[in-house]
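Sharing a model that was predicted from the sequence below.
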Amino acid sequence: MKNLRLHLIVLVLVVVAEKIGNIAFTLGVGKIVLLPMMYALLMGVLTAPRFLKISRDTEINAASSLLGVTLMLLMAKYGTLVGPSLPKILAASPALILQEFGNLGTILVGVPVAVFLGLKRETIGAAHSIAREPNVALIGERYGLDAAEGRGVMGVYIAGTVIGTIFFGLMASFAAAYLPLHPYALAMAAGVGSASMMSAAVGSLSAMFPEMADQLAAFGAASNMLSGLDGLYMSIWMGLPLSEWLYRKVYRIKYGEPAPESEKEAHAE
């Protein structure tokens, strides 16, 4: 009852989003699918105190703490799809496990771009991963969320929450339309550790390949669960060390001097 207002707001947003339903339109040879999750996300942003002021700070803080519960229910639903497709998933297990090395590509691209845009140690938190909940916890424990690295990871986390779902849905449609990759491979690639992003990508793929809808959801869910399990260890053992090393290299190229080892040292300079 303490969060009754929040639950009523969420209920209204969900009903409106579901009433709108999926909106699909063709773009070239591909199909872009706008899902109810996207509408609910955008409407939720509009209810914030900065806009329509329907939600208050108390509702926003309560919603943050309840997010984990709702994602747990979503993953439980996807878990029921993994069982029937288990033989196919086991056959693809090496690919599902090795795909985590592909996530290191965000470091090779993100660190140089961030440094040349002027970011300092925020680069390490922002570019070491896709910055979902386990990565936020890792950076918070290692550096503190009030440090430069903490601001970096939170910036990417917020950006991913706001526009990542839309981006993943569109990217999956374009990849399915223009790249010579099997839909199963694209569904596996969608499981980067974010339930909402994975759901958007798999939803777009399912609209394009309805005969594979259950298998695509199973591959996406299995991939997402594996990314959540081994992705954190990949960040600890490879992601953060690689980000630190590449940050120092790129910093020296841009500024011609060694990178500061801490935010206090950077301010002192």
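It's in.

from here on, contacts and neighbour counts on C-alpha atoms
Will do.

For the stretch 151-269 of the chain, just list every one of the strands.
Under the criterion DSSP state E, counting those that start in this stretch, the stretch 151-269 of the chain carries no strands.

now the helices: where do they sit in it?
165-178, 183-190, 195-208, 213-234, 240-255, 263-268 (DSSP state H, counting those that start in this stretch).

Could you list every helix and strand in contact with the fifth one?
In this structure, helix 240-255 makes packing contacts with helix 105-116, helix 122-127, judged by 3 or more CA pairs under 8 Å, 6 or more residues apart in numbering; DSSP states H and E.

most packed of those?
helix 122-127 (a mean of 28; mean count of other CA atoms under 10 Å).

Which residues belonging to whichever helix or strand comes after that one are considered buried?
Toward the C-terminus, helix 122-127 is succeeded by helix 133-142 as the next helix or strand (DSSP states H and E). Of all the residues in helix 133-142, those buried under the rule 16 or more other CA atoms under 10 Å are 133-140.

Pull the residues that contact helix 133-142.
Applying CA atoms under 8 Å, 6 or more residues apart in numbering, the set of residues contacting helix 133-142 from outside is 125, 129, 145, 149-150, 153-154, 157, 228, 232, 235-236.

coming back round to it: so which of the buried residues of helix 133-142 is the closest to S204?
Nearest to S204, judged by CA to CA, of the buried residues of helix 133-142 is E133 at 24.0 Å.

and the gap between that closest one and L104?
17 Å (CA to CA, to the nearest Å).

Please apply the same query to L42.
30 Å.

So which of the two has more stuff around it?
Neighbours per residue (other CA atoms under 10 Å) separate L42 from L104, with L104 holding more: 22 against 13.

Quick check: that one vs N224, distance?
For L104, the distance to N224 - CA to CA - is 16 Å.

next one: G164
With CA to CA as the criterion, G164 and N224 are 15 Å apart.

Looking at these two, which one has more neighbours?
Neighbour totals were compared for G164 and N224, and N224 leads with 27 against 21 (other CA under 10 Å).

Can you tell me the closest non-neighbouring residue to the more buried one?
G191 (3.8 Å; CA to CA, 6 or more residues apart in numbering).

coming back round to it: among the contacts of helix 133-142, which one lies nearest to V33?
Y157 (23.5 Å).

give the contact list for that closest one.
130-133, 136.

Make a markdown table from the residues you listed and add distance to A268 to it.
Listed next are the contacts of Y157 as a markdown table, based on distance: CA to CA, whole Å:
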| residue | distance to A268 |
| --- | --- |
| I130 | 30 |
| A131 | 29 |
| R132 | 31 |
| E133 | 32 |
| V136 | 27 |
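
State the distance from the residue most central in space within the chain to A92.
Nearest to the mean C-alpha position of the chain, by CA atoms, centre = their mean, lies S194 at 4.3 Å. Going from S194 to A92 by CA to CA gives 20 Å.

Put this next to the first one:
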Amino acid sequence: MNGNVRDWKLHLIVLLLVMVGEWIGAKKIDLGFGVLALFPMLYVLVLGGIISWPAFRWLSEPQMKKAATILGIAFMLFVAKLGTMLGPSLLQIFDAGWSLTFQEVGHFVGTIVLGLPIALWLGMGRESIGATFSIDREPNLAIISEKYGADSPEGRGALGVYVCGTLFGAIYLALLAGFLGSMGIFHPISLAMGAGVGSGSMMAAASGALAVVFPEFEKDIAVFAGAANLITTILGTYICIFFSLPVTVKLYGWLAPKIAKNQVAKEEETRI
């Protein structure tokens, strides 16, 4: 841990990225039918991805691993800050009642109902089970690895979505949340609850974009996004084990012969 903290090159890069992001500030790009909200964290994510590109050799692999460790500590501080905001707002959260609970259904059913048919249509086989039963963060990877094995088709599908979510998830959700918020269809608190998908980085990016679009709701957005993220994290493991994964397997058995006949045939040949 001391080596991570004393890597001054990492600290200097982070400081420079923060300064650049704050200097650019929040921007809104009007697309006519909606607005893209750009904010400092989004710039820093993109610039950090460019700096860490292996071909540039600006950062070594050990330094990237150190940065990942420090990121975990930073998110602990961020969650602690959210906790101090949740306490005074508990009555407001309780008033949301069932809406805060039921919106969690979309985080799991949405990936299955929408994602599974698309994955099969794109030619995925049993990889689609691991890829679509959840948003595939660390607890979900553990579930798939325990049931099927990390080197199984299901494990490869889950790992693929995990990597894509890590690389692009925060950027994608930030752009999507800002765009949906600008359309005026959804209430900002509803969008804030939807931002709590069970990933700290994705939640922070989405709620940050919403705060740019709805500055008057900035505190409420942070509170409800944090509450939804906490609920998803706590209940998500059990829902994935007892509901999402079994339902995905059943739907795969029903949809695969209809949508991905060739892929099913290849899988059967491989087993033989």
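Right, received. Where do you want to start? Note that the structure is a prediction, hence the values are computed from the model and not measured.

hang on, A222 of the second structure packs against S207?
Yes: applying CA atoms under 8 Å, one finds A222 of the second structure in contact with S207, separated by 6.3 Å.

Of the two, which one has the most company?
Each of A222 of the second structure and S207 has its neighbours counted (other CA under 10 Å); S207 has more, 31 against 26.

what's the counterpart of that one in the first structure?
Residue correspondence, TM-score structural alignment: S207 of the second structure in this structure matches V202 in the first structure.

who are the neighbours in contact with that match?
169, 172, 187, 190, 216-217, 220.

Equivalent analysis for I107 of the first structure, please.
I107 of the first structure touches 127-129, 239, 242-243, counting by CA under 8 Å, 6+ apart.

out of the buried residues of helix 133-142 of the first structure, who's nearest L66 of the first structure?
The closest of these, once distances to L66 of the first structure are taken by CA to CA, is E133, at 13.2 Å.

what's the matching residue for the closest one over in the second structure?
In the second structure, E133 of the first structure lands on E138 (TM-score structural alignment).

same deal with I163 of the first structure?
Matched across to the second structure, I163 of the first structure falls on F168, judged by TM-score structural alignment.

What is the neighbour count of that match?
Here the number of neighbours of F168 of the second structure (other CA under 10 Å) works out to 15.

ok, so what distance separates it from M202 of the second structure?
Taking CA to CA, one finds F168 of the second structure at 9 Å from M202 of the second structure.

Same question for L176 of the second structure.
11 Å.

Could you check which of these two has the larger neighbour count?
M202 (23 against 18).

Spell out which residues sit in contact with that one, please.
Contacts of M202 of the second structure (CA under 8 Å, 6+ apart): 169-171, 173-174, 195-196.

residues in contact with stretch 218-232 of the first structure?
Residues contacting stretch 218-232 of the first structure (CA under 8 Å, 6+ apart): 75, 78-79, 81-82, 85, 89, 96-97, 100, 134-135, 138, 184, 187-195, 198-199, 202.

ok, the aligned partner of T106 of the first structure in the second structure - contacts?
Matched to the second structure by TM-score structural alignment, T106 of the first structure sits across from T111. Under the criterion of CA under 8 Å, 6+ apart, the contact list for T111 of the second structure reads 132-135.

And for I124 of the first structure?
Neighbour list for I124 of the first structure: 111, 149, 152, 240, 243-244, 247 [criterion: CA under 8 Å, 6+ apart].

Most neighbours among those residues, please name it.
Those, ranked by neighbours (other CA under 10 Å): first place V111, 28 neighbours.

Isn't L246 of the first structure up against V109?
No: at 10.4 Å, L246 of the first structure and V109 do not qualify as touching, with contact defined as CA under 8 Å.

Can you tell me, leaving aside adjacent residues, what's nearest to V46 of the second structure?
V46 of the second structure sits nearest to I171 (CA to CA, 6+ apart), 7.9 Å away.

tally of neighbours for the one you found?
The burial count for I171 of the second structure: 21, using other CA under 10 Å.

Pull the contacting residues for it.
Per CA under 8 Å, 6+ apart, neighbours of I171 of the second structure: 42, 45-46, 202, 205.

What's the match for S85 of the first structure in the second structure?
That one, S85 of the first structure, aligns with S89 by TM-score structural alignment.

Not counting sequence-adjacent ones, nearest residue to that match?
Here the residue nearest S89 of the second structure, using CA to CA, 6+ apart, is V223, at 7.4 Å.

Map that neighbour across to the first structure for me.
Aligned by TM-score structural alignment, V223 of the second structure pairs with A218 of the first structure.

which residues in the stretch 1-150 of the second structure form strands?
Counting by DSSP E, counting those that start in this stretch, the strands of the stretch 1-150 of the second structure are 27-30, 35-38.

So which of these is nearest I73 of the second structure?
strand 35-38 (25.1 Å).

residues in the first structure aligned with that closest one?
Using TM-score structural alignment, strand 35-38 of the second structure pairs with 31-34 in the first structure.

distance from that stretch to the second structure after superposition?
Following the fit onto the second structure, the mean deviation recorded for stretch 31-34 of the first structure is 2.2 Å by mean CA distance after the TM-score superposition for the first structure.

sorry, back to before: return the distance of the match of V223 of the second structure relative to Y233 of the first structure.
23 Å.

more crowded one of these two?
A218 (27 against 14).

quick one: the more buried one and I107 of the first structure, what's the gap?
Taken as CA to CA, the span from A218 of the first structure to I107 of the first structure is 28 Å.

just M212 of the first structure next, same as before
Taking CA to CA, one finds M212 of the first structure at 33 Å from I107 of the first structure.

one step back: any chance of a markdown table for the helices and strands packed on helix 240-255 of the first structure, columns distance to E18 of the first structure?
Formatted as a markdown table, these follow (distance: least, CA to CA, whole Å):
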| stretch | distance to E18 of the first structure |
| --- | --- |
| helix 105-116 | 34 |
| helix 122-127 | 33 |
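
Now do the same contact list for the residue nearest to N224 of the first structure.
197-198, 220-225, 227.

hmm, try it at 10 Å
The contact partners of G191 of the first structure, taken as CA atoms under 10 Å, 6 or more residues apart in numbering, are 96, 99-100, 197-199, 201-202, 219-228.

Map it onto the second structure.
With TM-score structural alignment as the criterion, the equivalent of G191 of the first structure in the second structure is G196.

quick one: its match from L12 of the second structure, how far?
Taken as CA to CA, the span from G196 of the second structure to L12 of the second structure is 31 Å.
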